[in-house]
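Engineer: here is a sequence with its predicted model. Questions after.
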Amino acid sequence: MSKIIYLVRHCQAEGQKFDADLTPKGIEQSLLLSEYFLNKNIDMIISSPYKRAIKSATPFAQTISKEIIKDERLSERVLSSKDHSNWLEMLEDSFTELDLCYPGGESSKQAMNRGITVIEDVLTCSSNHIMLVTHGNLMALMIKHFQPSFGFKQWHQLSNPDVYSLVFEDNIPKIQRIWID
């Protein structure tokens, strides 16, 4: 039997901080996300502990009466501890040079490896349809792990929310964007 992992980028939020809430549009999106997943037989929901990720999954979790398991490994990637006006260029460089690490930040490789450990863990659990709610940069890096051509351009094209399915058979995923925004 195949195992399906749904990588979900959170809905539209008011900012990047840990406690940033969903915007009114983000709240509407979380309801659409809930409807979208109703027929997917989700038997486990794991989320970044960030408020915007939890709130993106909450309507669905309540509808199917499932607990949202918080996992720090799905947290937002910190590019640098300081704000930089050229952060977009810095991020683009980090997709090319995976070991590039800015002061106070995490390299793409470090973030990717952190996220992939969640996938490795759920591949060995008894659940077969798992929702992982995370953030755009980490989601892109997790996809890049399995599909190296996935890069900055594809990250830039992600929407809020966004959903990719990873269908695993023999530990090799078939990756597909399934969210239509």
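Structural biologist: The structure has been received and is ready for your questions.

Engineer: when you work out contacts or count neighbours from here on, use the C-alpha atoms and nothing else.
Structural biologist: OK.

Engineer: what's the closest non-adjacent residue to residue 141?
Structural biologist: residue 112 (5.2 Å; CA to CA, 6 or more residues apart in numbering).

Engineer: check which helices and strands the one helix or strand the one you found maps to sits against.
Structural biologist: Residue 112 belongs to helix 108-123 when assigned by DSSP states H and E. Applying 3 or more CA pairs under 8 Å, 6 or more residues apart in numbering; DSSP states H and E, one finds that helix 108-123 contacts helix 136-146.

Engineer: pull the residues that contact the helix it packs on.
Structural biologist: 7-10, 74-77, 108, 111-113, 115-116, 150-151, 154-155, 158, 173, 175 (CA atoms under 8 Å, 6 or more residues apart in numbering).

Engineer: show me which of those are buried.
Structural biologist: 7-10, 74-77, 108, 111-113, 115-116, 150-151, 155, 158, 173, 175 (16 or more other CA atoms under 10 Å).

Engineer: related to what we said a few turns ago, ok, residues contacting the helix holding residue 112?
Structural biologist: Here helix 108-123 makes contact (CA under 8 Å, 6+ apart) with 3, 5, 73-74, 77, 94-95, 97-101, 130, 138, 141-142, 145.

Engineer: what about versus this one:
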Amino acid sequence: MQTNVYLVRHAHSTFTPDELGRPLSVQGLIDADRINSFLEKEDIDVVIASQYKRAVQTVEGIAQRIGKEVIIENGFKERKLAENPVDDFDSAISKVWQNPSFSWEGGESNIEAQKRGISATFKILNRYEGKNIAVGTHGNIMVLIMNYLDKKYDFHFWKSLDMPDIYKLTFNKAILHDVTRIWSREGHRKNERGYQK
């Protein structure tokens, strides 16, 4: 039975030190409305998001349109890079991707974050088999999940993501069969297949 997971990287947010409560920017809200209009045509059955406000805000529109609640799943929250803000984000994020077992003080390694993200993914595949599932999540954890399934989704792939962005992952049980980029910030249907089996 085919299950489709739509990994939705959140729209642009207004930076605040409050990682959990950081809201979408004006542009982010506009883009979120556009992707929710798009997702409505995909016959979404279930809407899930990390607990971060920007992830919830990105997909709550499709939940409202189909008359469902957004289900919070902590496993899809963004990877914690470090306990405190890092001086050089680019260098810090590069290092954790170069060495998957390395973590900055108080942060998650790629391996730790990936384990959390893929556990959440397999949980929803089991719980909502045969459904179309929209997941509001974040760029790094999204790519770590995809990387577990196919190593070509790597650091360079993460850097190429739009904000927001949508990749549709098609599974038979827990086996990945297809990955398609179906939306980008320009608002055009992409249908860029990155994986086929």
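Structural biologist: Looks like it came in fine. What you see is a predicted model, and the numbers here were worked out from it, not measured in a lab.

Engineer: if we can go back for a sec, narrow the contacts of helix 108-123 of the first structure to those in helices?
Structural biologist: 94-95, 138, 141-142, 145 (DSSP state H).

Engineer: show me what residue 9 of the second structure lines up with in the first structure.
Structural biologist: Under the alignment (TM-score structural alignment), residue 9 of the second structure maps onto residue 9 of the first structure.

Engineer: wait, that match sits on residue 161?
Structural biologist: Yes. Residue 9 of the first structure lies in contact with residue 161 (CA atoms under 8 Å); the separation is 5.1 Å.

Engineer: for residue 62 of the first structure, grab the count of nearby residues.
Structural biologist: A total of 12 residues lie near residue 62 of the first structure under the criterion other CA atoms under 10 Å.

Engineer: which position in the second structure aligns with it?
Structural biologist: So, by TM-score structural alignment, residue 62 of the first structure is matched to residue 64.

Engineer: quick one: that match and residue 95 of the second structure, what's the gap?
Structural biologist: For residue 64 of the second structure, the distance to residue 95 of the second structure equals 40 Å [CA to CA, to the nearest Å].

Engineer: return the residues in contact with residue 93 of the first structure.
Structural biologist: By CA under 8 Å, 6+ apart, the contact set of residue 93 of the first structure is residue 100.

Engineer: ok, it to residue 82 of the first structure distance?
Structural biologist: From residue 93 of the first structure to residue 82 of the first structure the distance is 17 Å (CA to CA).

Engineer: quick check, central residue of the second structure?
Structural biologist: residue 137 (3.4 Å; CA atoms, centre = their mean).

Engineer: that residue maps to what in the first structure?
Structural biologist: Looking across to the first structure (by TM-score structural alignment), residue 137 of the second structure lines up with residue 134.

Engineer: ok, back up a step: identify the residues contacting the match of residue 9 of the second structure.
Structural biologist: Residue 9 of the first structure touches 53, 133-136, 139, 159-163, counting by CA under 8 Å, 6+ apart.

Engineer: kindly recompute the last result at 6 Å.
Structural biologist: Taking CA atoms under 6 Å, 6 or more residues apart in numbering, we find residue 9 of the first structure in contact with 133-136, 161-162.

Engineer: the aligned partner of residue 88 of the first structure in the second structure is in what secondary structure piece?
Structural biologist: Counting by TM-score structural alignment, residue 88 of the first structure lines up with residue 90 in the second structure. Assigned by DSSP H and E, residue 90 of the second structure falls within helix 89-98.

Engineer: that older thread, just the buried ones among the ones in helices among the contacts of helix 108-123 of the first structure, please.
Structural biologist: 94-95, 138, 141-142.

Engineer: ok, those vs residue 181 of the first structure, which is closest?
Structural biologist: Nearest to residue 181 of the first structure among these: residue 138, at 20.0 Å, using CA to CA.

Engineer: endpoints of stretch 3-20 of the second structure, how far apart?
Structural biologist: Per CA to CA, the first residue of stretch 3-20 of the second structure is 29 Å away from its last.

Engineer: in that stretch, what's buried?
Structural biologist: Result for stretch 3-20 of the second structure [16+ other CA under 10 Å]: buried residues 3-13.

Engineer: ok, which stretches of the first structure are strands?
Structural biologist: With DSSP state E, the ranges of strands along the first structure come out as 3-9, 44-47, 68-70, 129-134, 162-169, 172-177.
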